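In: Next come a sequence and a model predicted from it.
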Amino acid sequence: MQSGTIKWYDTEKGLGFVAVHGQNDVLVTADSFADQPQPLADGDWVEFDVHDGKYGPEAIKLTLKSA
């Protein structure tokens, strides 16, 4: 599992990016969540796995963590 912070997330479009220290940003979609999708805000801390998606690295099994 990797961790990072939400760089931005658009709930209407269901996509955004996670900033991962020292690595490229990772795409987040509404399908990325391990459970039911939750509202994300800029700066939220998340954990996730990464797989090679259609447009590059994409988060899967994403969970929202408390700070």
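Out: Received the coordinates, thanks. Residues are numbered from 1 along each chain as shown.

In: alpha carbons only for contacts and neighbour counts from here, please
Out: Will do.

In: now the strands for this protein?
Out: All strands of the chain, identified by DSSP state E, fall at 2-10, 15-19, 26-29, 45-53, 56-65.

In: and the third one, what does it pack onto?
Out: Judged by 3 or more C-alpha pairs under 8 Å, 6 or more residues apart in numbering; DSSP states H and E, strand 26-29 is in contact with strand 15-19, strand 56-65.

In: Pasting the second one now:
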Amino acid sequence: MAQGTVKWFNAEKGFGFITVDGGGADVFVHFSAIQMSGYRALEEGQRVEFEIAQGQKGPQAEQVRALGSDSGVDTRSPARDII
């Protein structure tokens, strides 16, 4: 699976683009490829993993899953003691 960062995603239109780690062309992503229940949308800067398939107009993301806190893994920094 490839990993990358959401470049932008328009929730109203249901699509956006992901910048792939390691370079290369940005990958198109449609809301129907997002693997989550409920309202499927991504946020700019969100880390994701996905498969790359060839779409009608170029590479597109399939089986998109959020990495980090959206995937059930807590990625927050530990709390710091306040003195």
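Out: Now that the structure is in, tell me what you want to look at. Being a predicted model, the structure only gives us computed values, none of them experimental.

In: Of the strands of the first structure, give the one that comes closest to Q36 of the first structure.
Out: In terms of C-alpha to C-alpha, the element of the strands of the first structure nearest to Q36 of the first structure is strand 56-65, at 9.7 Å.

In: can you tell me what part of the second structure the closest one aligns to?
Out: Aligned by TM-score structural alignment, strand 56-65 of the first structure falls on residues 58-67 of the second structure.

In: residues of that stretch that come out buried?
Out: For stretch 58-67 of the second structure, the neighbour count (16 or more other C-alpha atoms under 10 Å) marks 59-67 as buried.

In: just stretch 35-54 of the second structure next, same as before
Out: For stretch 35-54 of the second structure, by 16+ other C-alpha under 10 Å, it's 41-42, 46-50, 52.

In: just to revisit the earlier point, may I see the buried residues of stretch 58-67 of the second structure organised as a markdown table, with distance to T19 of the second structure added?
Out: Converted to a markdown table, those look like this (distance: C-alpha to C-alpha, whole Å):
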| residue | distance to T19 of the second structure |
| --- | --- |
| P59 | 12 |
| Q60 | 11 |
| A61 | 11 |
| E62 | 14 |
| Q63 | 16 |
| V64 | 13 |
| R65 | 14 |
| A66 | 14 |
| L67 | 14 |
